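# Sequence first, predicted coordinates after that:
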Amino acid sequence: MANKKGRRRFGAVRKLPSGRWQARYVGPDGLSHPAPHTFPGKRDAEQWLSVVEGEILSGDWLNPELSRVLLGDYGRAWLKERKVSQRTREEHTSVWRNHVEPFLGRYQVNEIGPELIRRWRAELLEKGRSEDRTAKAYRLARSMFATAVDDGRIKRNPCRIKGADQHRTPERPHASIDEVYRLADVMPPRYRFLVLLAAFSGLRWGELVALQARDVDRETMLVRVSRKIAQMKDGELVVGPTKSAAGVRTVALPRFLDEDLAAHLPEFAEPGREGLLFTGKRGGILRRGNFHRETDWARTVVKAGLPKGFHFHDLRHTGNQMAAEAGATTRELMQRMGQSTVRAALIYQHATSARDRQIADELNARVERYRSSKRGDPDDGSAASMVPIG
């Protein structure tokens, strides 16, 4: 706006020798900021200043200097400052280096809009990236831009493609009780209890191999999960916190596992309360690669009657499925499996709920019924055999 003497109240415009007009203003930071481009006429420049003035008055103004940073520079700093586990940092760095930075890194953050994001995502898929990797790249970029919004560098996150953060994962197989026991029976004795515990607790590989003897209470049949072991791409083993805060939990175990646990502890666990529950053939932390070689996993699962390509992680899926069949609600499953979307009241729960104990007891009844049928024992009408299993 101009006053009676023809001078503007906010900002200033001037005509350049080229005939185009330039605009500049003093921002809330007390510094002079020029428009990012020139204008064909005086009125165009003044209208632009009016828009900027409105943004300042409404509190929507962003310092244009902050938004002119290259995404390449901003993304590298974001990765460095992000507080995540070493394994997650390694994964984020790989996704950034291979799928995000090569296409988007050369643009300033304020130059990247929804159209460019759509083009980038389409190019990833056209070049043969899987839906899984493309979704991971999209989620990483979206997180970076969300931080840029919080930093006052951009007004709105350009990652707004509905469903782009998801991918269709083929349904993984899960084993029946009979298949779990057949697999455990053909395992080397050292790993029999590992298979059973994975199937009937739903713990992740990294959580299982980090367990110490003190983490399992045989009297109450509870297992405390408070750490995990991650194997980096260079082979380094890193002991650290669970995948998320929700991973710190106590899980009730079916009581039938005590028999195998009692046999496993003196024979294969390290001595002492802080000794590892599971170790490799030569001692020390159990590595996934060594486990697969020592068990000849690919052939052994087929020998046990499981489908070719059955993964160790599918035993976790098996435990989840069995707990669901035992009557666990979605919320109870999320707690039992250590999912990060559990509400805060459940994330830090230190004692297993009565319902979780019931889930474990129902699992116990299902397996005891199966084992009795294999032995040919008559149904004695005991309370255990009469627990509903539907």
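Yep, that arrived.
# alpha carbons only for contacts and neighbour counts from here, please
Noted.
# Thought residue 246 was touching residue 225, still the case?
No: counting by Cα atoms under 8 Å, no contact exists between residue 225 and residue 246, whose distance comes to 10.1 Å.
# Distance check, the residue positioned nearest the centre of the chain against residue 264.
Residue closest to the average C-alpha location in the chain (Cα atoms, centre = their mean): residue 243, at 7.3 Å. Between residue 243 and residue 264 the distance is 27 Å, computed by Cα to Cα, to the nearest Å.
# same question, residue 335
Counting by Cα to Cα, the separation of residue 335 from residue 264 is 27 Å.
# And those two? Which one has more around it.
Neighbour count, other Cα atoms under 10 Å: between residue 335 and residue 264, residue 335 has more, with 27 against 19.
# what's in contact with the host helix or strand of that one?
Residue 335 belongs to helix 330-337 when assigned by DSSP states H and E. Contacting residues not belonging to helix 330-337 are listed as 202-203, 246-247, 249-251, 320, 323-324, 340-342, 346-347, 355-356 [Cα atoms under 8 Å, 6 or more residues apart in numbering].
# neighbours around residue 328, how many?
By the measure other Cα under 10 Å, the count of residues near residue 328 is 20.
# Tell me which residues touch it, please.
Contacts of residue 328 were listed using Cα under 8 Å, 6+ apart, and they are 356, 359.
# and it, that's in a helix?
No: the assignment for residue 328 by DSSP: H, G, I helix; E, B strand; the rest coil gives coil, which leaves it out of any helix.
# try this one next to it:
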Amino acid sequence: MAAKRRTRRDFGTVRKKGKRFYAEYTGPDGAQHTPGHSFPNRTDADGWLAAERRLMDLETRTPPARRAEKEKADSLTVAQWLDQFHDLLEVGASPLKPTTMQNYRNVTRWRITQPSAPGDMDDDLTRLASMRLTDVSKNDVYRWWDAVQRNYKSATTNQQAYKRLKAAYIEAVRREMVTVNPVDVKKAGERGKAKEKYLPSDEEIEKILDGMNDRYKAFTSLIFHHGLRIGEAIALEVRHVHVKHVPGRDTPNVTVTIEQDAGRLSPDGEKTYMLIQPPKTDAGYRDVPIMRKDVPYFLDHLEKFVDGKTTPVRTADGAKEVELFTKTSSGTILMDTSYRSVLSRVKKAVGVHPDINPHTGRNWLITRLAEQGAHLKEIGHLLGQSDMDTILEVYMKVRAGRTTSLMDKVNDSLGKV
């Protein structure tokens, strides 16, 4: 083993270990500082110490480790930081749901890091991902956003990608990786006008329920008459369905408890599956009373399709065996895409509007509740929706013929003329 040789000088120390040279010095803070690496010869080690001494003389020195960290941050690209930023959201005390993270990563990839066609051929769009995080200006962001608008018509995906970029830069500013946030396109951050959703009539929903096969009648009632999200209905277990017999009444009360939902995950290299997870917000936890006219669907379902057998499912806490309220004829968890296919065939068979989808049931129920005088918080509680603006602007509709009946009521209140 080669003997260690230490050379002292006015400033710092150079020592030889093997064939390499190591430099260190004591800074004004009293701590020992090194470059974080060795040198191939003594001249280079001496040169580093001389450069550090000059920085101290000019009073511009910062510790080498901090400078190295800054150089590393300065070389980080937008794409690299977006990936790291999303990794951070998956850990900690309150990690985001896997389905939420899948959406975040997808929209980021489709519009920023690996743009899909036709944007993949637009330099104004593709250049952003490879730019250094610290080099991006407001003009660069505007060029990217203009290109996104130019190449893609999906306003929702476009705006979600913009929000991911802005959130990543907010965190970079917080960590002092950059001094200012260049992501500030006013129009991109504004909520666009929601596309008017079709409001199904009472008769159309009845036709769908009548045409649906018995296995999915209760499931369909949950979606169209009770406002459940499709993932909430899929994740419902037998233990969540409560039947209470009332003395003197032939029809019992039925209530369902919502405390989880199911989202479709498509990990790279894996088969797509449904993941059962907690609701996105606290508002998602709720009890939903079943309308008396639909109670027979649930009693029939419990008798015909609940057999006491469990189904293997994947949850946020790992693999489990649960007794699902609704499952396929083969005993597996229902895929949302499979139900949509069944619904599509039924809609065509019974002749209802093609724009009816599982989400339009929420429009129907919110509108009906409002007509019955329910206030926004009551509606939000039943639907598991905490954002009152969303209820008003997205879901609540005016039912066909409703304005006429309202004017008739006003007329009747005036008495005979």
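Yes, it's here. This is a predicted model, so every value here is computed, not measured.
# From residue 203 of structure 1, how far off is the residue nearest to the centre of structure 1?
Residue 243 of structure 1 is 12 Å from residue 203 of structure 1, by Cα to Cα.
# and if you look at residue 277 of structure 1?
Residue 277 of structure 1 is 14 Å from residue 203 of structure 1, where distance means Cα to Cα.
# Over to residue 43 of structure 1?
Applying Cα to Cα to residue 43 of structure 1 and residue 203 of structure 1 gives a distance of 67 Å.
# same thing with residue 46 of structure 1?
In this structure, residue 46 of structure 1 and residue 203 of structure 1 are separated by 64 Å, where distance is defined by Cα to Cα.
# How about residue 64 of structure 1?
Distance, residue 64 of structure 1 to residue 203 of structure 1, using Cα to Cα: 49 Å.
# okay, those two: which has more neighbours?
For residue 64 of structure 1 against residue 203, the residue with the higher neighbour count under other Cα under 10 Å is residue 203, and the figures read 25 against 17.
# Now do the same for that one: its match in structure 2.
With TM-score structural alignment defining the correspondence, residue 203 of structure 1 maps onto residue 228 in structure 2.
# can you count the residues close to the aligned partner of residue 155 of structure 2 in structure 1?
For residue 155 of structure 2, the aligned position in structure 1 is residue 131, judged by TM-score structural alignment. Residue 131 of structure 1 is flanked by 17 other residues according to other Cα under 10 Å.
# what kind of secondary structure is the closest residue to residue 131 of structure 1 other than its chain neighbours in?
Once its chain neighbours are removed from consideration, residue 131 of structure 1 has its nearest residue in residue 167; the separation is 5.6 Å (Cα to Cα, 6 or more residues apart in numbering). Reducing the assignment to helix, strand or coil with three-state DSSP, the entry for residue 167 of structure 1 is coil.
# In contact with residue 167 of structure 1, which residues?
For residue 167 of structure 1, counting by Cα under 8 Å, 6+ apart, the contacting residues are 131-132, 135.
# Out of these, the closest to residue 144 of structure 1 would be?
In terms of Cα to Cα, no member of those lies closer to residue 144 of structure 1 than residue 135, at 14.3 Å.
# mind checking how far that closest one is from residue 340 of structure 1?
For residue 135 of structure 1, the distance to residue 340 of structure 1 (Cα to Cα) stands at 19 Å.
# So these two - more neighbours on which side?
Relative neighbour count places residue 135 above the other of residue 135 of structure 1 and residue 340, with 19 against 15, counting by other Cα under 10 Å.
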